[in-house]
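Participant: No sequence on hand, only this structure:
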């Protein structure tokens, strides 16, 4: 590398060091120099570890020419870079700090709309692959499809709303608050677009830090307990997933001769064991799924959620409900169902029963008994996300399509509910239902908006909550995976809709209607223009999606149909080829067209020769025929 090239590589680090040296006010020279040195080496380290664009040419498959391959890098990197840049802005410059954060949020959201410029045909879009840690087979591999598209846009849309709301109610540590929101947004987007399991795991864990801080620093009276409980639950699941991930990667190495954490490579592996036995296949399925069930959360792993929501600031609750919980449902569909299709299919009836009894019905009944409005909304999330998981367990195209739509709908409606609960909490500093009554008389606009969002949460036709739940129930009713339990599951889900109407409307009646008995409520101001501005985009989307659901469904339909068809083929193949002691490979012909684009190619000559020999022995044909591996390696 030439001297000029070396300077260019180190230029970001030099700039960071200079900025760090000149920004602090009234600091001693040694403090300035120390900060400059730390900043220089921090940025230099990030630059050294970050995948370089120059290596991209060595990888065959990237995005289509019309799709800018660096778009997802921008969506992930810009918020994280913005969080780092905020470290060098003095905390006293509050307007600059907030303005900078708004600017990063705005650019990220506008850039995410670029994803809508292409048709979401089956396969991957805006794909970018760069070798990162070659010796471990780790690559920077990001892409979107119709399944992750709307979740990425939901993240870029709701996070700035949450930050905007927080700036109105939180007056301390604003700089740190902005850093937390930016870091959280970048990590969540990274989790949605990562197709390398190592990269996914990094972002999955990175999310915990800013959310832990949001709850632990700006939360309520029991914030420390809630933050630790949230962290311990999610970290426990993550450790199990990491262990299963390492085993899966090792098995793939024994099978193919290459080290790879790539999702597309690992989906071709059938682990030893029968789907309904307790072999490696089942254990790894549960290790992954438990991590995701905790994040959803599913009963009985849900106990951290009500405490986290109750103690989190309004902005933290919005992000937690709107986006972070969806990472559990998305990850189950993307990873558990694709990596372990036979086990996912085998346990689907049981898990569907848990989703109904422990999620939809239990969540609704517990929500009905809550006196804290925020806690009620938290338990309603357990019920609503039970619908999403039911759609995934049923594994029909319509059910999964409804599940994806309901992820977005829940994020919008429940995010708006938490926002509106925060409005009344800022005025009364209580969320107890018994403290209110007749609020519609003094806060008519606020009451109107709350009723609209409540109707969306219930799923009234014309609002966004209706079509998703309808598709899930319809898909459940015809699901072959749920066998003869399908009708009972659909009936239980329908009962959950009725219970949702009961507990939500009962709360609305107690809070907003009837006599204005509490004198403390007589002088309350109606919703302010700032608060109206925050909730208005969510209200608009409630009706846009409710009246024109095809705007979203048309973008995800092709990917969901391809995924559903592929899941049925690969699960049946894995059941037929299941072996108690030997791992095998699913041939590429079982995957839909374009799915394996970007999968790493075997480098080991022996593995390649074995694959070629297997093809020759079976008469060739499309794709690689299954290989088996035992303790001795590839055979």
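Facilitator: Noted; the coordinates are in hand. Just so it is clear, the structure is predicted and the values come from calculations on it, not from any experiment.
Participant: C-alpha only now, for contacts and for neighbours.
Facilitator: Will do.
Participant: Pull the residues that contact the helix or strand where residue 143 lies.
Facilitator: Under the criterion of DSSP states H and E, residue 143 resides in strand 138-144. Residues from elsewhere that reach strand 138-144, judged by CA atoms under 8 Å, 6 or more residues apart in numbering: 51, 72-73, 124-133, 192-196, 198-199, 260-262.
Participant: what's the angle between the helix or strand that that strand is followed by and strand 138-144?
Facilitator: Counting by DSSP H and E, the element after strand 138-144 in chain order, helix or strand, is helix 149-169. For helix 149-169 against strand 138-144, the angle by axes from the mean of the first three to the mean of the last three CA atoms, to 10 degrees is 90 degrees.
Participant: what's helix 149-169 packed up against?
Facilitator: helix 94-112, helix 174-193, helix 314-319, helix 397-428, helix 529-547 (3 or more CA pairs under 8 Å, 6 or more residues apart in numbering; DSSP states H and E).
Participant: Which neighbouring elements make contact with the first one?
Facilitator: Right, the one you point to is helix 94-112. Checking 3+ CA pairs under 8 Å, 6+ apart, helix 94-112 ends up next to helix 71-86, helix 149-169, helix 174-193.
Participant: coming back round to it: only whichever of the contacts of strand 138-144 are buried, select them in PyMOL.
Facilitator: Those of the contacts of strand 138-144 that count as buried under 16 or more other CA atoms under 10 Å are selected in PyMOL with:
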select buried, resi 51+72+73+124+125+126+127+128+129+130+131+132+192+193+194+195+196+198+199+260+261+262
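Participant: Just put the helices and strands packed on helix 149-169 in CSV and tack on distance to residue 360.
Facilitator: Shown next, in CSV, are the helices and strands packed on helix 149-169 (distance: least, CA to CA, whole Å):
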stretch, distance to residue 360
helix 94-112, 33
helix 174-193, 25
helix 314-319, 20
helix 397-428, 14
helix 529-547, 22
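Participant: wait, which of the ones you listed is closest to residue 255?
Facilitator: helix 174-193 (26.7 Å; CA to CA).
Participant: burial of residue 308, as a residue count?
Facilitator: 31 (other CA atoms under 10 Å).
Participant: how about it, what does it touch?
Facilitator: 215, 223, 226-227, 230, 317.
Participant: Look at it and tell me its secondary structure.
Facilitator: Here residue 308 is helix, with the state taken from DSSP: H, G, I helix; E, B strand; the rest coil.
Participant: Tell me how far the closest residue to residue 112 other than its chain neighbours lies from residue 533.
Facilitator: Spatial nearest neighbour of residue 112, chain neighbours left out: residue 153 (6.0 Å); criterion: CA to CA, 6 or more residues apart in numbering. From residue 153 across to residue 533, the span is 19 Å (CA to CA, to the nearest Å).
Participant: more neighbours, these two?
Facilitator: The neighbour comparison of residue 153 against residue 533 (other CA under 10 Å) goes to residue 153, with 21 against 14.
Participant: I'd say the more buried one and residue 113 touch.
Facilitator: Yes - using CA atoms under 8 Å, residue 153 is in contact with residue 113, at 7.1 Å.
Participant: what separates residue 410 from residue 234, distance-wise?
Facilitator: 21 Å.
Participant: next up, a second structure to put side by side with the first:
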């Protein structure tokens, strides 16, 4: 099992290097470009198969235990080790990363974004996958930092070279924000490693902050939390996200929302909560307050973009919706309860599935109509996708209602558990304050329903007050490769909504192990 997990992380790196060779070992296609794109799909598909084997070999009776472990000394002088392992917290995110990357590679075989060579695109995509998988698999603080940073360069180039209008500025904003946050985070990680006497995340979590003074924990949580909050993104450190999503190619937006944002919240659960619990307890009310503001802010921004005449960009609207949805994740983490943290982890996975599907759909809509401007979409599509593309329109509505948290779909459980955790936070946290945050979160769910239903009405159903300027005769409905790339996300959204115990059964024992002093 240890070798299997190591192969999951290393294979994309080898595939990335192979994609740059003069004759990459991809499947033969109509030309070199098609061959390298098929190479990307093949490698990501193999990684997904290995990840599924990892799931099948995982001991589901002991999800709190670290499994598939590899522990090799790397820098003895600093006690830095090549330490891999998974538990019930990291396994779902590992599978989500492998799945979304494979679907993006498969989609790109038929619809690669315009830009430079396919070799560079595939190499960056595989390098990005290696970084994300390593982030969820490593158990050493320094390796975590390296993997955390590893994803920045490929995502920067995917935006800057294969993105749309405004891609240069968006890419620079993305890299500067995340690099500045990471510099601060590195200081916090070094402080924990030096003061704690080890960089091993398992050993530090087992100590539960016993070897760290209160002041050390405060400084560490502040530093590490700042870097993680930028990547999450938490209001008011979110301003890089809308520009990055708007400019990124479709697959870039899918991976940015579905995988990269999860790295920040995962760091809170894996490092900050178990390693520095006293520091987290001090800052938890402030984290919850910023999370609640983010929920309201993101929803209001989306409502402003969705109204008629606002020239709102649909990709930008979904990006702002991510600020609100990730606010629920941060609120769950801030409660420091088993219920809230489980809700945060569930919402993480649900957001990756649903928002990944939404960005796929919006990208395909732009390919068909040439725009993501809501006002122009109403004219270009005749504001009636149900009539022109019934299957496409139906799937867009499905993704929208899943995003607003309809019971029976994946989006419901995470947000509900996060709010439930806020109703009864950990001992020592102000319950009246968290009740206010819970109420703001509940208002946010209503606002979310408002803007998503407004988008559905304008784009899918039509508005009598809007008159199309130029309606094409036909718009192609869902194509075969789109069906193949989108169906797994829709199916998993339904399965997670109807069978939440499958995911919670993995995360809950692991969360109880990470938060041993919490009774609920």
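Facilitator: Nice, I can see it. Since this is a predicted model, take the numbers as computed values, not measurements.
Participant: Most tightly packed of the helices and strands packed on helix 149-169 of structure 1?
Facilitator: Highest mean neighbour count among those (mean count of other CA atoms under 10 Å): helix 314-319, with a mean of 28.
Participant: what's that one aligned against in structure 2?
Facilitator: Per the alignment by TM-score structural alignment, helix 314-319 of structure 1 matches residues 250-255 in structure 2.
Participant: After superposing, tell me the mean distance of the matching stretch to structure 1.
Facilitator: Following superposition, stretch 250-255 of structure 2 is found to deviate from structure 1 by 0.2 Å on average (mean CA distance after the TM-score superposition for structure 1).
Participant: counterpart of the lengthiest strand in structure 2 in structure 1, which residues?
Facilitator: Longest strand in structure 2, counting residues (DSSP state E): strand 67-75. The aligned range for strand 67-75 of structure 2 in structure 1 is 125-133, by TM-score structural alignment.
Participant: After superposing, tell me the mean distance of the matching stretch to structure 2.
Facilitator: Looks like 0.9 Å for stretch 125-133 of structure 1 (mean CA distance after the TM-score superposition for structure 1).
Participant: do the same with stretch 94-102 of structure 1
Facilitator: Superposing on structure 2 and averaging over aligned pairs (mean CA distance after the TM-score superposition for structure 1), stretch 94-102 of structure 1 comes out at 2.1 Å.
Participant: where do the helices sit along the stretch 201-350 of structure 2?
Facilitator: For the stretch 201-350 of structure 2, the helices defined by DSSP state H, counting those that start in this stretch occupy 201-207, 214-231, 240-247, 250-255, 261-267, 273-275, 277-306, 314-334, 338-369.
Participant: Residue 127 of structure 2: which of the ones you listed is closest?
Facilitator: helix 250-255 (12.4 Å).
Participant: which residues sit in contact with the counterpart of residue 94 of structure 2 in structure 1?
Facilitator: Matched across to structure 1, residue 94 of structure 2 falls on residue 152, judged by TM-score structural alignment. The contact partners of residue 152 of structure 1, taken as CA under 8 Å, 6+ apart, are 112, 189, 192-193.
Participant: try residue 196 of structure 2
Facilitator: 204, 211-212.
Participant: Please point out which of those structure 1 shares.
Facilitator: Here is what carries over to structure 1 from the contacts of residue 196 of structure 2, by both residues aligned by TM-score structural alignment, their matches' CA atoms under 8 Å: residue 204.
Participant: any chance of the contacts of residue 196 of structure 2 in TSV, plus distance to residue 14 of structure 2?
Facilitator: Converted to TSV, the contacts of residue 196 of structure 2 look like this (distance: CA to CA, whole Å):
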residue	distance to residue 14 of structure 2
204	32
211	39
212	39
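Participant: Derive a PyMOL selection command for the buried subset of the contacts of residue 196 of structure 2.
Facilitator: Listed next is the PyMOL selection for buried residues among these, using 16+ other CA under 10 Å:
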select buried, resi 204+211+212
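Participant: can you pull the contacts of the residue lying closest to residue 229 of structure 1 once chain neighbours are set aside?
Facilitator: Counting by CA to CA, 6+ apart, residue 304 is the residue found nearest to residue 229 of structure 1 once chain neighbours are left out, at 6.0 Å. Contacts for residue 304 of structure 1 were tallied using CA under 8 Å, 6+ apart; they are 226, 229-230, 233.
Participant: now do residue 86 of structure 1
Facilitator: Counted by CA under 8 Å, 6+ apart, residue 86 of structure 1 has contacts 97, 100, 175, 179.
Participant: one more time with 7 Å, if that's ok
Facilitator: 97, 179 (CA atoms under 7 Å, 6 or more residues apart in numbering).
Participant: now residue 507 of structure 2
Facilitator: Listed by CA under 7 Å, 6+ apart, the contact partners of residue 507 of structure 2 are 88-89, 342.
Participant: Quick one: the residues you listed as a markdown table, columns for distance to residue 464 of structure 2 too.
Facilitator: Listed next are the contacts of residue 507 of structure 2 as a markdown table, based on distance: CA to CA, whole Å:
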| residue | distance to residue 464 of structure 2 |
| --- | --- |
| 88 | 50 |
| 89 | 48 |
| 342 | 44 |
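Participant: Could you look up the SS state of residue 474 of structure 2?
Facilitator: Secondary structure, three-state DSSP: residue 474 of structure 2 is coil.
Participant: now for it: what does it line up with in structure 1?
Facilitator: Match for residue 474 of structure 2 (TM-score structural alignment): residue 523.
Participant: And for its match, the neighbour number?
Facilitator: Residue 523 of structure 1 has 10 neighbours, counted by other CA under 10 Å.
Participant: Around residue 506 of structure 1, how many other residues sit close by?
Facilitator: For residue 506 of structure 1, using other CA under 10 Å, the count is 12.
Participant: What's it aligned with over in structure 2?
Facilitator: By TM-score structural alignment, residue 506 of structure 1 lines up with residue 454 in structure 2.
Participant: what's the neighbour count on the residue nearest to that match when sequence neighbours are not counted?
Facilitator: With sequence-adjacent residues excluded and distances taken as CA to CA, 6+ apart, residue 454 of structure 2 is closest to residue 306, at 6.7 Å. By other CA under 10 Å, 26 other residues sit near residue 306 of structure 2.
Participant: which residues sit in contact with residue 306 of structure 2?
Facilitator: Residue 306 of structure 2 makes contacts with 312, 451, 454-455, as judged by CA under 7 Å, 6+ apart.
Participant: repeat for residue 122 of structure 2
Facilitator: Contacts of residue 122 of structure 2 by CA under 7 Å, 6+ apart are 16, 19, 37, 40.
Participant: where's the counterpart of residue 52 of structure 2 in structure 1 relative to residue 269 of structure 1, distance?
Facilitator: Aligned counterpart of residue 52 of structure 2 in structure 1: residue 113 (TM-score structural alignment). As judged by CA to CA, residue 113 of structure 1 and residue 269 of structure 1 stand 35 Å apart.
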